Structures are given as C-alpha cells and as structure tokens.
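Chemist: can't give you the sequence, but here's the structure:
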C-alpha cells in the first residue's frame, strides 16, 4: 500500500507531486539570496545618484563625498521600509481575498487614503506629515470597512469575488472624487504632484519617525497572521471547521493592512505594482505557506523598491524618474513574462 503525505506548501496535493511540479528553493537558500540582494541593492543606492560616490568614501568621514551619505542613507532606509510594507501588504491582500491578482489598491485602501489626504489638504489645510498620516488612516480604514459592508450585502456574505467587485467600484468612485477635488484646487495639485506619482526622495527624518510606529504595528499584525491566511486559503467553510473565527481573522488582517498602507501612502504616495508582483516572485521561491510568503514578501519588496529608486536616478540624467513610475516600468514586463510562461504562484 502506498502512503502519500499532504504537502504543507500546496494543500490537497501530495508531497511528491508538489516537489515534482513546484521545485522551490529551500528557506535557507532563499534567505541567503535575499539578504545578499538587499545588501547589493542598498550599496548601489548609496553610491549611485547625481554624483557617483566611491563605496570606500562611505566609510571615510574625511572624504568630501561622505557628505552625501546622510541623505542617501535616509532615502535608502525609507525605500526599504516602504517597499517591505507594500510587498507584505500585497501578499496579505492576496491571501485575504484568495485572488492572485489582488494588490493594495484592490479593496479601495489606496484610493481611500489618497482621497482623504487630498480632502484634508484642500478643506482642512493639512500641511504636515502627521496630518497626512491621520487622514490616510481614516480614508484607508473607512474605504476598507465600506467595501466589506457592501460585499456583505446579499446571499453568501463577503465572498472573495464580491470583495473584488465592491473594491473595484469603490476605488473607481474615490479616484474620480479625488480627481474632481484636484481640478478645483490648483494649490492642492501643487502640494500633491510629487506625492501622487510616488516618491521616496526628499523625506525628512521627522516624517519617517512619525510614520514608523504605525508601520511597525502593521508589520506585527500581518506577520503574525500566517496561520490565519493558511486557514483562509482552504475556504471559509473549512477554516470555520478548523475552529477559526473568519470574521475576526479578516478584521485582524485588515487592520494590519490599513496601518501598513495608510502610513506608507501618506509618506510616499500610492506605489504601483509592487504589491502585485512581489508575492508571485516569492511563491516561486518558497511555495504556498504564508509563514514563508509573508517575511520573504517584505524582504523582496524592500529589494525591488530600492532597486527601482536607484535605477530611476540615472536612467534619464540629469533628471530623476520617481519610484512610483519605475516600479510599474520595471515590474510590468516581468509580470507579463511570468503570465506567458505560466509562472504565477498559485494561492
């Protein structure tokens, strides 16, 4: 008699079949490659810009080029933090909705944060990062709750398909309202032009410190939800059969997403494509267990954000291309190649 095991990476498939069809990297190998890539990306970010800085100058306080270090260190740190936040939020969003095409903008979270911030600037006169963050939280939270309430109407409750449809509708409505406010206020357009594109340049330490506690709490909530997302991946009925309170679980993951996305969007603007692409790259490496997907999505989100920001500094000299543009420019071809080759990671 042949005995088969259920693969922890791909529920419902045998371990042998899973290994044969999905040859993933080991956790140690993935971690080593990711850490090495992060170090290389960070060094490139410190050295490349309007002026090339010798890596050795970063260690020599007397070298004239060392004056660039503080600004580039802060910029690199902001890119790493926000890239990790968007990558982690994208993985959690895909798990929460059981949709491989979900990203942080799917459930109206990005659009809600953007609308609230634009409204705050226009009608309240908000001008500080602290104010932006609070408006971002309010907008992201109200949009997420609104989408869930709309999807809960009718038979079956808030199913993944209904969440996607409701999120698309709310996102379209909020985006149109945001555009309408901007068209009525030239001052708001001037204040939000760089932010709307998505940028990590020119951030101040106090702005980072204001957003950091909220992002860290979001990290803690989402990273601790691996078992929740693994259970939800089986379907709500099976998850409830395993003793999970699916409504409470979704609320916990949703709160973490609101904290991550609200603070990140307030600090740097809506960054496109990162949350969609990163989880698929990670699943190709480590499989379908969210205990590995979540931390590696944060790691590779940081790597890709730093890389996109660095490439944007020298691709069209002497100008810079904002990171929000570069993530889409670099990410879209990779995603299309993955689709053509059938390499999108299954949920």
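Modeler: Structure received. Please read these numbers as outputs of a predicted model, since none were measured by experiment.

Chemist: Every contact and neighbour count from this point should use C-alpha atoms.
Modeler: Fine.

Chemist: And the helices in the stretch 51-200 of the chain?
Modeler: 69-97, 109-119, 129-152, 160-184, 186-197 (DSSP state H, counting those that start in this stretch).

Chemist: need these in JSON lines with distance to residue 21 and mean neighbour count, can you?
Modeler: Converted to JSON lines, the helices of the stretch 51-200 of the chain look like this (distance: least, CA to CA, whole Å; neighbours: other CA atoms under 10 Å):
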{"stretch": "helix 69-97", "distance to residue 21": "22", "mean neighbour count": "25"}
{"stretch": "helix 109-119", "distance to residue 21": "35", "mean neighbour count": "28"}
{"stretch": "helix 129-152", "distance to residue 21": "36", "mean neighbour count": "22"}
{"stretch": "helix 160-184", "distance to residue 21": "27", "mean neighbour count": "18"}
{"stretch": "helix 186-197", "distance to residue 21": "40", "mean neighbour count": "16"}
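
Chemist: what's the closest of those helices to residue 283?
Modeler: For the helices of the stretch 51-200 of the chain, proximity to residue 283 was assessed by CA to CA; helix 69-97 is nearest, at 9.7 Å.

Chemist: Show me what that closest one packs onto, helices and strands only.
Modeler: Counting contacts by 3 or more CA pairs under 8 Å, 6 or more residues apart in numbering; DSSP states H and E, helix 69-97 packs against helix 27-47, helix 160-184, helix 205-223, helix 226-232, helix 246-268, helix 274-286, helix 290-314.

Chemist: so what's residue 302 up against?
Modeler: 38, 79, 80, 81, 82, 83, 84, 87 (CA atoms under 8 Å, 6 or more residues apart in numbering).

Chemist: Closest one to residue 2 out of those, please.
Modeler: Of these, the one sitting nearest to residue 2 (CA to CA) turns out to be residue 87, at 40.6 Å.

Chemist: What's the separation between that closest one and residue 153?
Modeler: Residue 87 sits 30 Å away from residue 153, going by CA to CA, to the nearest Å.

Chemist: cool, residue 105 as well?
Modeler: Residue 105 sits 21 Å away from residue 153, going by CA to CA.

Chemist: Counting neighbours, go ahead and name the busier of those two.
Modeler: For residue 105 versus residue 153, neighbours defined as other CA atoms under 10 Å are more numerous around residue 105 (22 against 11).

Chemist: residue contacts, the nearest residue to the more buried one once chain neighbours are set aside?
Modeler: Nearest residue to residue 105 in three dimensions, chain neighbours excluded: residue 111, at 6.7 Å (CA to CA, 6 or more residues apart in numbering). When contacts are counted by CA under 8 Å, 6+ apart, residue 111 touches 105, 140, 143, 171, 174, 175.

Chemist: redo that, cut-off 10 Å
Modeler: For residue 111, the contacting residues are 104-105, 117, 136, 139-140, 143-144, 167, 170-178, 265, 270, by CA atoms under 10 Å, 6 or more residues apart in numbering.

Chemist: adding another structure so you can compare the two:
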C-alpha cells in the first residue's frame, strides 16, 4: 500500500516516487474551462446578433448597418429596415434573457424539471387581460396591451399564491404547481369564451397571441425595461437561496435560510419577468423550459452558474429561432413563438434521450 507522508507532500512527491498533483492545477483548469465557455457563448451571441440585424427577406450588408447606426448612411441604405431590426433584436435580447432566467428560477423553486414560466398562470393571466382590453374596452394598440398584460400577469401570480396558501402549511412546490395548473386552465377558458363571442376581438388577439418580437418599437422597450431590470435583479440576488431550496425545505432551514421569504422573492421575480416578457412579445412558450436544461447540461446543477448561462442562452435561442423564421418562407415569415417550439423540441428530446433530464 502506498503511503504519502507530510515530508513527501512538502517535496511534491508520493512514497512511490511519482510527482504529487499540485493543489492549484484543478482550480486553474476549471478557470480555463470557464473562460473558454464564456468566450464561446459570447462569440455565438455576437454572431446571432449580427444575423438578426442583417438577415431577413432583404439582406443588408453589415457595413451598411454600421453606417446607419453611426449616422453616416446614404440614401441607398434602407434606414427604416435597419432601425426596425435593431429594435427587434433588442426585444429578443430582453425577452430571451427574461424567459431563460425565469425558467431556471421556476424549475428551482418548484423542484420540477418540467416547470416553465407559464406554470404560475402568468401567461394565462396576461392573455385574459389583453382579451378583456380588446373585447370590453376597445384597446387596439401594442402600448395599451403592455399595461393590461402586466396587470393581468401580476393578478394571476397573486391568485396562484393565494390558492396555494389556503390549506396552510406554507407554499410547497406541489401546491404551487397544482394551483398554477388550475388557474391557467380557468383563465384560459374565460379567454376562449370571450373570443368566441366576438370575431373582431379574436382577429385582434390572434396577432398578439402567436408571440413575436417583430413590430415592437424602442418606445415599448423603454416602457417595459424597468420591469425587466427589477425581475432580473431579484432572481440574481436569490440564486444562493435557489440552491438551498433545491435540497428541500428542511435542509434549507438547517442552512439558515428563510424558506418562506426565499420562495416569495423568487416567485415575485419570476412573475415580473414573465409579465414583462408576455406584455412585450406575447406568450412565447417552450423557451423557459428548454434553456435551463441546456444550461444544466453545460455547467451542472449550481444555480449560481445556471442563471448567468440562461441570461445569455435565452437570447441566443430566441433570436436564432426568429432569424430562421424570417428565412424559411420569404417574403413572409414564421413568428418567433412558433419557431421556438420547432427549434426547441428536437433539442429537448436529445437532452431527454441522453439522460440529462435530472430531477431537481
């Protein structure tokens, strides 16, 4: 049997004469791997951003785009198209980041790998509020939809938590999941009933419901931006609590965490992020479900790494899906809400088949 003595360790050799591993090698290798991962993700994000601005039914050279952005474009450059694509790209960045982070937080909060941001009834609440705005109050502008959708998302999140807490004993993951499913089904039926009774409302609502990042100006982005900032800050500050909650409530309390406060903070952050995203781009599904699994596949189960990766991976997936949607059937396009499912489903199936669908 080989025995390593204190003297051997000090000399950096084992009793067998072979060099002992240096203490810093593992940490140095980990830092190099993390730096390489960050560099790769940033390169991919930059490529997607460039593609989002330059590609479409009409391709625009990158040089012309830079001329417009610097104020030096000539008459031959279609300034309107460039500005619209820049706004579309900014919307994709915000919505993708928000839904990716909200999905990771939702899965950690409920300890359910199949949870997505819509589980709290936020999407259904926003949709019902927009339907009421159209059918009852005659709202017909995106600016009006934003405020109604934000209000509906917030009220739905409050309703879910109120129902989950009726039985007493705290807001457990199971109660939140069941209450969210019930509220989503109920609000969805009300939305359907209102739409069936008014064809005009259905025609107006269906363009919002499909989910798209196009046709949104920077004025709408400025309106909703504070909500994105608040939601992201709340979730980012709660990543350590998410790791504790993933161990179970009893262990989290043993680690000194206030479980009720941690769950409330994460739920508020998720509701704000989902409400802002749904208000700005409509209900875009599947993104919040698949992005956290991609992040977990790459960096492991630590939410301190998962959430930052989702912050970047969400925009990459959403913008890539939007670019593909613009190119598959020119001069028309397939909306981003449809393309995220078409792009995300095969990726999700691959992760499941490889056994990466781990429980939380």
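Modeler: Now that the structure is in, tell me what you want to look at. Everything numeric in this text was worked out from a predicted model, so none of it was measured.

Chemist: Now the TM-score, please.
Modeler: The TM-score (TM-score structural alignment, normalised by the length of structure 1) is 0.89; 328 aligned residues with a CA RMSD of 2.2 Å.

Chemist: picking up where we left off before, please convert the helices and strands packed on helix 69-97 of structure 1 to CSV, extending it with distance to residue 346 of structure 1.
Modeler: Below are these laid out as CSV (distance: least, CA to CA, whole Å):
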stretch, distance to residue 346 of structure 1
helix 27-47, 18
helix 160-184, 16
helix 205-223, 20
helix 226-232, 13
helix 246-268, 20
helix 274-286, 8
helix 290-314, 12
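
Chemist: Looking at structure 1, name the residue matched to residue 176 of structure 2.
Modeler: Under the alignment by TM-score structural alignment, residue 176 of structure 2 pairs with residue 163 in structure 1.

Chemist: now stretch 258-273 of structure 2: which residue numbers in structure 1?
Modeler: With TM-score structural alignment applied, stretch 258-273 of structure 2 matches the range 245-260 in structure 1.

Chemist: Repeat that for stretch 196-213 of structure 2.
Modeler: With TM-score structural alignment as the criterion, stretch 196-213 of structure 2 aligns to 183-200.

Chemist: tell me how far stretch 122-133 of structure 1 is from the chain's mean position?
Modeler: 23 Å (CA atoms, centre = their mean, to the nearest Å).

Chemist: Do me a favour and get the end-to-end distance for that stretch?
Modeler: First-to-last distance for stretch 122-133 of structure 1 - CA to CA - comes to 15 Å.

Chemist: swap in stretch 67-80 of structure 2?
Modeler: Terminal residues of stretch 67-80 of structure 2 lie 13 Å apart, using CA to CA.

Chemist: For that stretch, buried residues please.
Modeler: Under the neighbour-count criterion of 16 or more other CA atoms under 10 Å, stretch 67-80 of structure 2 has 68, 73, 77, 79 buried.

Chemist: Same question for stretch 49-68 of structure 2.
Modeler: Those would be 49, 51, 52, 53, 54, 55, 56, 60, 64, 65, 68, for stretch 49-68 of structure 2 by 16+ other CA under 10 Å.

Chemist: separation between the residue nearest the centre of structure 1 and residue 317 of structure 1?
Modeler: Nearest to the geometric centre of structure 1 sits residue 86, at 1.4 Å (CA atoms, centre = their mean). In this structure, residue 86 of structure 1 and residue 317 of structure 1 are 28 Å apart, going by CA to CA.

Chemist: Residue 263 of structure 1 now?
Modeler: 31 Å.

Chemist: follow-up on the earlier one: out of the helices and strands packed on helix 69-97 of structure 1, nearest to residue 98 of structure 1?
Modeler: Once those are compared by CA to CA, helix 160-184 is nearest, at 6.4 Å.

Chemist: That closest one vs structure 2, mean deviation?
Modeler: With mean CA distance after the TM-score superposition for structure 1, helix 160-184 of structure 1 departs from structure 2 by a mean of 1.3 Å once superposed.

Chemist: Against which helices or strands is that helix packed?
Modeler: helix 69-97, helix 109-119, helix 129-152, helix 186-197 (3 or more CA pairs under 10 Å, 6 or more residues apart in numbering; DSSP states H and E).

Chemist: Residue 295 of structure 1: which of those helices is closest?
Modeler: helix 69-97 (7.2 Å).

Chemist: Where does that closest one end up in structure 2?
Modeler: The aligned range for helix 69-97 of structure 1 is 82-110, by TM-score structural alignment.

Chemist: ok, average deviation of the matching stretch from structure 1?
Modeler: Mean for stretch 82-110 of structure 2 is 0.8 Å (mean CA distance after the TM-score superposition for structure 1).

Chemist: Check stretch 222-230 of structure 2 too.
Modeler: After superposition onto structure 1, stretch 222-230 of structure 2 sits on average 1.0 Å from its aligned residues (mean CA distance after the TM-score superposition for structure 1).

Chemist: Buried residues, that stretch. List them.
Modeler: Under the neighbour-count criterion of 16+ other CA under 10 Å, stretch 222-230 of structure 2 has 224, 225, 227, 228 buried.

Chemist: who has more neighbours, residue 263 and residue 317 of structure 1?
Modeler: residue 263 (32 against 11).

Chemist: Now do that one against residue 123 of structure 1, distance only.
Modeler: 21 Å.

Chemist: Equivalent analysis for residue 49 of structure 1, please.
Modeler: Counting by CA to CA, the gap from residue 49 of structure 1 to residue 123 of structure 1 is 37 Å.

Chemist: next one: residue 76 of structure 1
Modeler: 33 Å.

Chemist: swap in residue 69 of structure 1?
Modeler: Separation of residue 69 of structure 1 from residue 123 of structure 1 (CA to CA): 38 Å.

Chemist: again, but for residue 329 of structure 1
Modeler: Counting by CA to CA, the gap from residue 329 of structure 1 to residue 123 of structure 1 is 34 Å.

Chemist: Repeat that for residue 260 of structure 1.
Modeler: From residue 260 of structure 1 to residue 123 of structure 1 the distance is 25 Å (CA to CA).

Chemist: which of these two has more neighbours?
Modeler: residue 260 (30 against 11).

Chemist: give the contact list for the more buried one.
Modeler: So residue 260 of structure 1 contacts 82, 84-86, 88-89, 104, 137, 140, 211-212, 214-219, 221-222, 254 (CA under 10 Å, 6+ apart).

Chemist: can you do 8 Å?
Modeler: Contacts of residue 260 of structure 1 (CA under 8 Å, 6+ apart): 85, 86, 89, 214, 215, 216, 218, 219.

Chemist: Which of those are still contacts in structure 2?
Modeler: Retained in structure 2 (both residues aligned by TM-score structural alignment, their matches' CA atoms under 8 Å) from these: 85, 86, 89, 214, 215, 218, 219.
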